[in-house]
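1. Below: sequence and its predicted model.
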Amino acid sequence: MSWEAERQGYGAGWPAAPNDPQSPYRQQLRQDAPAEPGTDVHTLRLARVPAAPSAPDPEPLEAQSRRPAAGRDRYFDVLRAVALVRVVTYHAFGWAWAGMVFPSMGVMFALAGTLMAKSLERPALQVIKGRMRRLLLPFWFWGFVVVAAMVVHGWVPGPDALYWVLPLGDPRGDEWGIQAWEVLWYLRAYLWFVLLSPLLLRVFRKAPIPVLLLSLAPILVFQFLWEPPDSRFGGGLIDLATFLFCWLLGFAHHDEVLRRMKPGPVATGSLAALAFGAWYALTHQVETGSYDLDDIPLAQTFYCAGFVTLLMYFKAYYKVDFAGLARFRRLDRIVTVFNRRAVTVYLWHEIALILAVPLIDRLWDVPALEAHLPLESQWFLFGIGWLLLAVAVLLCGWVEDVASKKRPRLLP
């Protein structure tokens, strides 16, 4: 899933120095020896760099302590948080139009592609091992709970249970637990994109724009020329083809390909892709019984391509970073939690919604609650689901810290 920005971390560092490279501030920093481990950077700054009376500090230390470390981008953090909220909302209400309002999966794959391209500035094998560790440890922790529950309920694992160890194919269980494990397709698709990224990035950089446009071809082939088999392998091919453009769009953003493009062609192409995706979904409802993009891969591909291109180009062209979010401390903290616990939120949200149902059933047995609470409302279930998900984040989110080789914490 697109939780990768969390791995960049919120480390403390030297507060920003004046832009002038010859300023006393920078000269003093070059002369000083490194700080001892555990030394507070703000104390170090005040002790070693005397403040000039005529030049007060441009930013309060409290604000600096809240500011994200270099390498993080709050624009992407906000997009990821919104995408996760939309995923939970969709699974609670099942609104077919939710994907057209905000195509979360396309956004998450694009953000993951951007961060993967940045990570591949380091040795590819090292990057892949790190990504797999950060994905698999939370997955194994979650999978142990789900598999144990299904076994207790009567499920007998077969040879394909190995996919619960390495999800190169969709891990599956019994029908009783389907609502929990059916979301694992995203982890499987993400894992394959990670494994293929060194090759994809090399091919992309040979001819960025042609390769980006040609990435739309596989889904057209699967739709009109050859239908993949109805199997794990076939489903995996369709998912890779559906979101390949978005993943490569992340490469394009990282390599500043988007920033060099003119607004006119980008807007025209994006709106055309959006229109085609929406038209195809609305005119093919007979085949699926709905215009839900999740059920129509071709429509999903083009709608996500147009929508996400506009989001990424807006970021690249206008250099938006949402750095001002730090002024709103609570909102900034919520965005941070969503990004640092993205895998946990994605894996546990369905279980939270499942458990909300029997919990609400127990509330009906209390006359006072039955009389004053909207127990029959789907919105009430939605709220209980979020409360249970918050508990899951507190109880299980620390696994993401361990997977990232950080000190475990209840909340980031």
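-> Okay, I see it.
2. Please count neighbours and contacts with C-alpha atoms only from this point.
-> Fine.
3. Measure how buried Leu411 is and give me the count.
-> 15 (other C-alpha atoms under 10 Å).
4. secondary structure class for it?
-> coil (DSSP: H, G, I helix; E, B strand; the rest coil).
5. Please enumerate the helices of the stretch 201-350 of the chain.
-> In the stretch 201-350 of the chain, the helices defined using DSSP state H, counting those that start in this stretch lie at 208-214, 217-224, 232-254, 263-283, 285-288, 297-318, 329-340, 342-363.
6. So which of those helices is nearest Leu46?
-> Nearest to Leu46 among these is helix 329-340; the distance by C-alpha to C-alpha comes to 24.6 Å.
7. counting contacts, what elements does the closest one pack onto?
-> Counting contacts by 3 or more C-alpha pairs under 8 Å, 6 or more residues apart in numbering; DSSP states H and E, helix 329-340 packs against helix 74-93.
8. Would you quantify the distance from the nearest residue to Gly234 once chain neighbours are set aside to Tyr163?
-> Spatial nearest neighbour of Gly234, excluding adjacent residues (C-alpha to C-alpha, 6 or more residues apart in numbering): Pro228 at 4.7 Å. Distance check for Pro228 against Tyr163: by C-alpha to C-alpha, to the nearest Å, it reads 20 Å.
9. And for Phe243?
-> To Tyr163, Phe243 is 22 Å away according to C-alpha to C-alpha.
10. then this one, side by side with the first:
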Amino acid sequence: MSWEQQGYGYGQGYGDGYGYGYGQDHGYSEYAQQPRPQQYGEYGYGVPEATAPMPVVEPEPEPPVTAAPADAEAEEEKPPPRPPGRDRYFDTLRAVALIRVVTYHTFGWAWAGMVFPSMGIMFGLAGTLMAKSLERPAPKVIRSRLRRLLPPFWFWGVFVVLAMLVHDWMPGWQIVFWVVPLGDPPGNAWGEQAWEILWYLRTYLWFVLLSPLLLRVFRLAPVPVLLLSLAPIVVLHSLWEPPDDRLGSALTDLATFLFCWILGFAHRDGVLERLKPFAVVVLSLAAIGFGGWYAFTHQAETGSYDLDDIPLAQAFWSAGYVLLLMWAKSYFGIDFAWLTRFRRTDRIVTVFNSRAVTIYLWHEIALILAVPLIDRFWDVPAFEKWLPLESQWFMFGVGWVLIAVFVLVCGWVEDVAGKRKPQLLPGGRAARMGP
């Protein structure tokens, strides 16, 4: 349900992936209307906790050995090392999901969520990483997740809140949600496009807090619990309408993506690889078929078949789509290890995963800033003549340039939050020793 319907003055409809807050005016057509924010996202990439190093035993000194030129050249061609425990298949899915989020917020294509349901995928990836982390004590895992999520959010929030205060925003007690986003942080219409994407962080945070209980229940009866995880969204749609407030919105988001989160548990515990391929394919296609059918037959309610506007369709389409991706990973052992042979592509995937929160939080601001920046280009005759200033594709490119700037300027906060050495860009070649 839209924020406007909830009485908070928020946008209309639901957002991508599903980021609530979108209506029919997607895209940046003629630059007259900024696209509604998306969700995106996902945070949810896990960085293993640092472990205490083993005692180092100094070896006996040996005579220096001069590497042959061929050996040195081979060393130069080696791909940069990746953090231990990373899975290139999951990392690639997360990178593509973030790209799809930015693309959707630029063009507003209703079919984008059907081609690649980014938020369902990101919740599924986050679920499997959370199940892996919960092999350690739950309080420690939750503290670690909060530590990695909240500082980048606070850093970004300082700029957004100050900008809204300058533009006549008067906050109430709900400003506490700018400290811990257990509910959607408030804001004014001027900054709506920037803060509307925070539904994803709120939903992710609740899933993290509920995961110790959810994982325990899941392990009592894995397959039945997985199938029943679609029941809440059916109940909310058919039997009980949630309240038009922050609580109702949070319940709807949790119900929509609960299956994807539990599916992450199933992947981690090896449940998916034990399922029969025929059953998985049939159930996945049935869920996708129902989600698509419901979206196309209920366009009159939202004015579009966009899954982000239709929670029930979003839940089933994402469930079937993500189930296929997760099952294929388990059944066929897909790992995308070959990606390391393409050093530049592998580096891009590393940057997207290490800076996922930064890209998600700052991408809408980058798209907002792209519009006045392009407006200035019209004052330069050469730009006006030779550049496609009216094209949304041009704005898409400018937006990515600005996102790259934000990654360079603000991404270090994620390193600090993760107790890592701050870097401009992660995944680079280790410094070479010697002259």
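-> Done, it's in. This is a predicted model, so every value here is computed, not measured.
11. what TM-score comes out when they're superposed?
-> Overlay of the two chains. TM-score (TM-score structural alignment, normalised by the length of structure 1): 0.88; 378 aligned residues with a C-alpha RMSD of 2.4 Å.
12. picking that back up, what's the match for the residue nearest to Gly234 of structure 1 in structure 2?
-> Under the alignment (TM-score structural alignment), Pro228 of structure 1 pairs with Pro242 in structure 2.
13. Please report the distance of its match from Leu236 of structure 2.
-> For Pro242 of structure 2 relative to Leu236 of structure 2 (C-alpha to C-alpha), the value is 7 Å.
14. Show me whatever sits in contact with both of the two.
-> Thr252 (C-alpha atoms under 8 Å, 6 or more residues apart in numbering).
15. which one in structure 1 is aligned with Thr128 of structure 2?
-> So, by TM-score structural alignment, Thr128 of structure 2 is matched to Thr114.
16. just to confirm, which helix or strand has its match in it?
-> Taking DSSP states H and E as the definition, Thr114 of structure 1 sits inside helix 104-119.
17. average gap between that helix and structure 2?
-> Superposed on structure 2, helix 104-119 of structure 1 shows a mean distance to its aligned partners of 0.2 Å (mean C-alpha distance after the TM-score superposition for structure 1).
18. Go through that helix and flag the buried ones.
-> 104-117, 119 (16 or more other C-alpha atoms under 10 Å).
19. How about the contacts made by the counterpart of Ala286 of structure 2 in structure 1?
-> Structural alignment (TM-score structural alignment) places Ala286 of structure 2 against Ala272 in structure 1. Counting by C-alpha under 8 Å, 6+ apart, Ala272 of structure 1 touches Gly306.
20. picking that back up, between the buried residues of helix 104-119 of structure 1, which is nearest His153 of structure 1?
-> Met105 (31.4 Å).
21. can you pull the contacts of that closest one?
-> Per C-alpha under 8 Å, 6+ apart, neighbours of Met105 of structure 1: Ala83.
22. same check, this time on Ala352 of structure 1
-> Neighbouring residues of Ala352 of structure 1 by C-alpha under 8 Å, 6+ apart: Gly385, Trp386, Leu388, Leu389, Ala392.
23. go again using 6 Å as the cut-off
-> Contact analysis of Ala352 of structure 1 by C-alpha atoms under 6 Å, 6 or more residues apart in numbering lists Gly385, Leu388, Leu389.
24. Helix or strand: which one has the first one?
-> Counting by DSSP H and E, the element that carries Gly385 of structure 1 is helix 378-396.
25. and the aligned partner of Asp332 of structure 1 in structure 2, how many residues sit next to it?
-> Using TM-score structural alignment, the equivalent of Asp332 of structure 1 in structure 2 is Asp346. A count of neighbours around Asp346 of structure 2, defined by other C-alpha under 10 Å, yields 21.
26. measure whichever residue in structure 2 pairs up with Ser104 of structure 1 to Leu93 of structure 2 for me?
-> Aligned by TM-score structural alignment, Ser104 of structure 1 pairs with Ser118 of structure 2. From Ser118 of structure 2 over to Leu93 of structure 2 the distance is 9 Å, taken as C-alpha to C-alpha.
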